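Novice: Sequence plus predicted model, see below.
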Amino acid sequence: MKLSYAITGALLAGSLAFTAQAHNHKSKADIVDTAVAAGSFTTLVTAVQAADLVDTLKGEGPFTVFAPNDDAFAKIPAADLNALVADKAALTNVLTYHVVAGKVMASDVVNLTSATTVQGQDLAIEVKYGKVFVNGAEVVATDIETSNGVIHVIDTVVMPSSSY
């Protein structure tokens, strides 16, 4: 439960950062700093730290991150989430399944049927009812530009076929 709250806080911080960035036309923050500042990606940021992926996501990129917000992580039972965070290999597998190499803006995503993740498996992309879904997760915010890529917010944590 603590991790869930921590992740939620991080995600919320990320949301605030996104809002702040929209009004700040100076240099943009990287993916991690943007997520922290938004405030709605607390769990994601905590997980990224636990998987030792901070330096990677602060790297040059560019990366496209389909970022589950804190509400997305809250859908995972606490025991399952804690077990995932405790298993660094499984956590890394899940987190890298949310990242695509390159900067793929929303206008590009809607024309795709899949995208290969840095984890190695493909995400299924579908447009229906005027909305975009990634492996069934709804994209709820798009085109949050960072200095090293772009973030699209999703409402569910997507799991690769062999996450555990």
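Specialist: Ah, there it is.
Novice: contacts, neighbours, all on C-alpha from now
Specialist: Will do.
Novice: Name the residue closest to the centre of the protein, please.
Specialist: Nearest residue to the geometric centre of the chain (CA atoms, centre = their mean): residue 67, 1.8 Å.
Novice: Please report the distance of that one from residue 25.
Specialist: Using CA to CA, to the nearest Å, one gets 23 Å for the distance from residue 67 to residue 25.
Novice: Give me the distance between the residue nearest to the centre of the chain and residue 32.
Specialist: Where residue 32 is concerned, residue 67 sits at a distance of 11 Å (CA to CA).
Novice: From the contact counts, what lies against the lengthiest strand in the chain?
Specialist: Across the chain, the longest stretch assigned as strand under DSSP state E is strand 137-146. Under the contact definition 3 or more CA pairs under 8 Å, 6 or more residues apart in numbering; DSSP states H and E, strand 137-146 sits against strand 131-134, strand 149-154.
Novice: next up, a second structure to put side by side with the first:
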Amino acid sequence: MNVRHFLKLGLAALALATGLAGCGGGDDDDPPAANQGNIAEVAKAQGFNALLAAAAKAGIANTLTDANAQLTVFAPTDQAFTDLAKRLGFADATAMVNALPPAALQSILTYHVLGTKKLSADLAAGGATQATAYSFENAPARLNFDFTSGVKITDAALTSATVVTANVPASNGVIHAVDKVLIPPGVLNLVQMAQANPLFSSLVAAVVAADLQGTLSGSGPFTVFAPTDAAFAAAPSNLSTAQLRTVLTYHVLPSQVLSTQIPFGTPVATVSGQSLVFTSGTPPTIRDTTAVQARISAVDVRASNGVIHVIDKVLIPAL
């Protein structure tokens, strides 16, 4: 995990409130920042308390006070931190910040930073994917942007944040407030990545019911074919705990297999001991013991201990 830069505490001028725009809009002319505090000072004045606490724990509280820097920070609100904390099973944002290692917080926070100052118009001009200050596998991790209605940002967990206040000026850059903590690749484990995305609430509940959360949070690496909530809604529900464990481990490969490495047309052994067969196509599919194949709808959700591929059907083994 890579140490980058982040925040320091201080004061900021309060007169910027009337110039702020909501929901990703706003005046795209460069706002005057000569009389503003630095990014850390403005963040304190604007009430980004959880963000600042995370930055302090991460030990990266200096660079955003650098007068020579011109950065863009997507700043999650305190409610955004609270929402993530509860999804991960913590009581509140403070408990989450206290529990996560400094290196993990460093990675999460730098994933919210672009290396140059970009107002709303600059973001739109920058295209659909843009590099962050966090590096993963020797390359800058990227965020995906949608500008059709305001500014929406999709992260590595396939969840989307909305810019709720844009173009908050600082002397050394700009802040865009967002309503969700962005999840980078390669930081949270497989269970946490599933917890972070509401699309997998049923999968997480099943993993807990089958007492597999410890295994899937372990060193791995694993590949998980993750059914969505809609897929679980259409699946058998009257399974014993032993049968549920068999079903879930049927979705897991005992190594990391990225989408480019899937061996199509060849039976692949799962952790359950039974095999799956993959068929290439658009989209690719997986054949289980039933007549209906599962479609792979999204791939390569990278966790710290493996990878998730999203599927639209619960895979049914021989029970």
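Specialist: Thanks, I have the structure now. Given the structure is predicted, the values throughout are model-derived calculations rather than measurements.
Novice: which one of the helices and strands packed on strand 137-146 of structure 1 is the most hemmed in?
Specialist: Most buried of those, by mean neighbour count (mean count of other CA atoms under 10 Å): strand 149-154, with a mean of 25.
Novice: In structure 2, point out the residues matching that one.
Specialist: Here strand 149-154 of structure 1 aligns to structure 2 at residues 306-311, judged by TM-score structural alignment.
Novice: The matching stretch vs structure 1, mean deviation?
Specialist: Compared with structure 1 after fitting, stretch 306-311 of structure 2 has a mean deviation of 0.3 Å; criterion: mean CA distance after the TM-score superposition for structure 1.
Novice: Quick one: distance of that stretch to the chain centre.
Specialist: 14 Å (CA atoms, centre = their mean, to the nearest Å).
Novice: Provide the contact partners of it at residue level.
Specialist: 189-190, 220-228, 231, 255-259, 294-302 (CA atoms under 8 Å, 6 or more residues apart in numbering).
Novice: Ok, stretch 261-269 of structure 2 next?
Specialist: For stretch 261-269 of structure 2, using CA under 8 Å, 6+ apart, the contacting residues are 253, 275-280.
Novice: got the end-to-end distance for it?
Specialist: Span of stretch 261-269 of structure 2 from end to end, CA to CA: 15 Å.
Novice: For the aligned partner of residue 56 of structure 1 in structure 2, what is the enclosing helix or strand?
Specialist: Residue correspondence to structure 2 (TM-score structural alignment): residue 56 of structure 1 is matched to residue 215. Using DSSP states H and E, residue 215 of structure 2 falls within helix 213-216.
Novice: What of residue 243 of structure 2?
Specialist: Per DSSP H and E: helix 241-249 holds residue 243 of structure 2.
Novice: May I see the buried residues of that helix?
Specialist: Using 16 or more other CA atoms under 10 Å as the test for burial, helix 241-249 of structure 2 gives 244-249.
Novice: What are the boundaries of the helices in the stretch 151-300 of structure 2?
Specialist: For the stretch 151-300 of structure 2, the helices defined by DSSP state H, counting those that start in this stretch cover 190-196, 201-209, 213-216, 229-233, 241-249.
Novice: which of these sits most buried?
Specialist: helix 190-196 (a mean of 25).
Novice: Trace that helix over to structure 1 and give me the residue numbers.
Specialist: Helix 190-196 of structure 2 maps onto residues 31-37 of structure 1, going by TM-score structural alignment.
Novice: same question, stretch 58-67 of structure 2
Specialist: So stretch 58-67 of structure 2 is aligned with nothing, judged by TM-score structural alignment.
Novice: Residue most distant from the centroid, structure 1?
Specialist: By CA atoms, centre = their mean, structure 1 has its most distant residue from the centre at residue 26, 23.5 Å.
Novice: list the contacts for that residue?
Specialist: Counting by CA under 8 Å, 6+ apart, residue 26 of structure 1 has no contacts.
Novice: Just list the residues touching residue 296 of structure 2, thanks.
Specialist: Here residue 296 of structure 2 is in contact with 283-286, 309-312 (criterion: CA under 8 Å, 6+ apart).
Novice: quick one: what's aligned to residue 267 of structure 2 in structure 1?
Specialist: Aligned partner of residue 267 of structure 2 by TM-score structural alignment: residue 114.
Novice: count of neighbours near the nearest residue to its match once chain neighbours are set aside?
Specialist: In space, residue 114 of structure 1 comes closest to residue 124 once its chain neighbours are excluded; the distance is 4.5 Å by CA to CA, 6 or more residues apart in numbering. Residues contacting residue 124 of structure 1 under the criterion other CA atoms under 10 Å number 15.
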